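**Q** predicted coordinates and the sequence they were generated for:
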Amino acid sequence: MPDKQALRADCTSCFGLCCVALPFAASADFAVDKPAGQPCANLQDDFRCGIHRRLRQEGFTGCTVYDCFGAGQQVSQVTYEGRDWRRHPETAKQMFEVFPVMRQLHELLSYLTEALTLPAAAPVHGDLRPALDETERLTRQSPGVLLELDVAAHRQRVNVLLLRTSELVRAGAGRRKKDRRGADLIGANLKGADLAGANLRGAYLIGAKLKGADLRRADLIGADLRGADLSGADLTGSIFLTQAQLNAAKGDAATRLPPALTRPAHWTS
């Protein structure tokens, strides 16, 4: 099983790949437009962000909620063996194309690793372990192999197992919940809602009012929580919730979180 640290972004070991490889458009999340492959104007020569401590104030909230799941350091230090795109410009284009592929693989590794820690998912652990091993093996492949990889097909195979994991965990909530997978709940008033064991995969919860909601054992994989109010909500036992999702939401000291996640610094006390 991968080291948990390997699935967390280590910017000190990365060549600023998310600041170069990815595009962003001027919006509420980003102060300016930037095409893919062009370094952000705030990226310094040492691959560090020049406004890291002021990202939100400077209009780059999107940067504060992005998570590469450790793909940045994997590409920088393993795939390209420490050869950065500035000193080796011939690697730049390929490296920037490999990064999103690796990011998807590391995201899957994160979900598979979590699934294997869930006692309720024990019936599917025997299938999850080979899937994790195969995904980890793919992360060690050469740039050429990674670019030829059918990531969508691999993700689909893994997703079958993650869905089964979700069903087993959510069944423990003790009652059948409405399937809200992919639901448009933008701005919805769900204050105090009983969402224990709910399927909220890919749900649009942007700006939703979830204050005091019961989200125990809820499946939150891919749910868009930007601006969602989680004040006083109970997320203990929720599955496939990421730190990036929390960073995009609002909350307070009364919000209850899974032990593996931390309370964002910008949340109210």
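**A** The structure has been received and is ready for your questions.
**Q** alpha carbons only for contacts and neighbour counts from here, please
**A** Will do.
**Q** ok, G212 - contacts?
**A** When contacts are counted by C-alpha atoms under 8 Å, 6 or more residues apart in numbering, G212 touches 191-193, 230-234.
**Q** got a winner among those for most neighbours?
**A** The member of these that has the most neighbours, counting by other C-alpha atoms under 10 Å, is L230 with 27 neighbours.
**Q** look up how far D252 lies from that residue.
**A** L230 sits 7 Å away from D252, taking C-alpha to C-alpha, to the nearest Å as the criterion.
**Q** cool, V124 as well?
**A** When distances are taken as C-alpha to C-alpha, V124 and D252 turn out to be 35 Å apart.
**Q** roughly how far is the strand or helix carrying N159 from the heart of the chain?
**A** N159 is located in helix 151-171, with elements delineated by DSSP states H and E. Distance of helix 151-171 from its chain centroid, counting by C-alpha atoms, centre = their mean, to the nearest Å, is 16 Å.
**Q** swap in stretch 139-154?
**A** Between the mean C-alpha location of stretch 139-154 and the chain-wide mean there is a distance of 19 Å, by C-alpha atoms, centre = their mean.
**Q** put this next to the first one:
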Amino acid sequence: MHSTAPDTPPNSPLTRTDLRPDCSSCFALCCTALGFSRSADFAVDKPAGSPCRNLDSDFSCTIHDRLRPRGFRGCTVFDCFGAGQNVSQHLFRGVSWREAPETAPEMFAVFTVVRQLHEMLWYLAEAGSRTYDPDTLHRVDGLRSIIEGAMGGDAQQVLALDLGSLHARVRSTLMDVSDEVRASYLATGDDHLGARLVPGADLMGQNLRSRPLQGANLRGTYLIAADLRECDLSGADLLGADLRDARLGGADLARALYLTQSQLEAARGDSRTLIPEDLHAPGHWRD
């Protein structure tokens, strides 16, 4: 994972660089606050609010370099969008739940909220850079100010947020930007796929190799193990698309919309795969 400075003033506009995780400045909140069930992504069950059995005393992971072969692939694709260091160093002022055990329940609850807020900021940062509509940009900036303002306060202010309403407003704005961006490509995806290219479609395992997907609306689409090699996904909306084991060799995602590092970590690409400049090719990608 990338390391970033955790001390960005909360009242300054956050960039996507600020929204990258810095595990060295976090109290392992993803390894404690969150729970998971034994599955293909996790080798064991872990209740929420309990430390992972692989957590070391210095908040590092004892099997970090062996997570995939040890059955913890889910850990390798998780992204807190920098929420961990924000909660640890700003909202709880560098005092860990081990040093002050009584703060653990509140700290873990705040982390789950801030993680959602940081994810919203990630998408809004891109939306602001992709829209040409001054009114839409004003909406984006307003939402970013609300979120950053809440995180500039204290834990109680974060927990008091109306997340449902905020999610709805952010989603509406992201969809408007998506419509604008996709329209600029004068395309809605491959005509041969017809009605199947709709948000939330089931395209698991589909052979889409070399299909023209510029401007396609793939929001929430299931693309598990789909073959997207050599596809041009410029302007394609990938918000929430499930790219687990999707084959991205030679695909162009450099101008795809709402792509995250987590989606790349879950997929299978190679040295020919083009990705946005502020993301990086996962270490497990092989030609």
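**A** Yep, it's here. Here the structure is a predicted model, which means the values were calculated and not measured.
**Q** thinking again about what came up before, the more surrounded of V124 and D252 of structure 1?
**A** In this comparison of V124 of structure 1 against D252, neighbours counted by other C-alpha under 10 Å, the higher total goes to D252 at 19 against 16.
**Q** and the residue opposite the more buried one in structure 2 once aligned, how far from Q214 of structure 2?
**A** Using TM-score structural alignment, the partner of D252 of structure 1 in structure 2 is D270. For D270 of structure 2, the distance to Q214 of structure 2 under the criterion C-alpha to C-alpha works out to 20 Å.
**Q** before we move on, back to that, now, the most widely separated pair of the contacts of G212 of structure 1?
**A** With distances taken as C-alpha to C-alpha, the most widely separated pair in the contacts of G212 of structure 1 is A193 and S231, at 12.6 Å.
**Q** who touches both of those two?
**A** Counting by C-alpha under 8 Å, 6+ apart, the residues touching both A193 of structure 1 and S231 are 210, 212.
**Q** and the longest helix along structure 1, how far from the chain's centre?
**A** The helix of greatest length in structure 1, counted in residues with DSSP state H as the criterion, is given as helix 92-115. Distance of helix 92-115 of structure 1 from the chain centroid (C-alpha atoms, centre = their mean) equals 10 Å.
**Q** quick one: the helix or strand that comes right after it to structure 2 mean distance?
**A** The C-terminal neighbour of helix 92-115 of structure 1 among helices and strands, as given by DSSP H and E, is helix 122-139. Its matched residues in structure 2 lie on average 1.7 Å from helix 122-139 of structure 1 after superposition (mean C-alpha distance after the TM-score superposition for structure 1).
**Q** report the distance from helix 122-139 of structure 1 to the chain centre.
**A** Counting by C-alpha atoms, centre = their mean, helix 122-139 of structure 1 is centred 19 Å from the centre of its parent chain.
**Q** translate R93 of structure 2 into the numbering of structure 1.
**A** Residue pairing (TM-score structural alignment): R93 of structure 2 is matched to E81 of structure 1.
**Q** with R169 of structure 2 instead?
**A** Under the alignment (TM-score structural alignment), R169 of structure 2 pairs with R157 in structure 1.
**Q** how about K46 of structure 2?
**A** When the two structures are superposed using TM-score structural alignment, K46 of structure 2 falls opposite K34 in structure 1.
**Q** I'd say its match and A25 touch.
**A** Yes - the pair K34 of structure 1 and A25 passes the contact test of C-alpha atoms under 8 Å, sitting 6.3 Å apart.
**Q** between these two, who's got more neighbours?
**A** Looking at K34 of structure 1 and A25 with other C-alpha under 10 Å, you find the greater number of neighbours at K34, namely 19 against 12.
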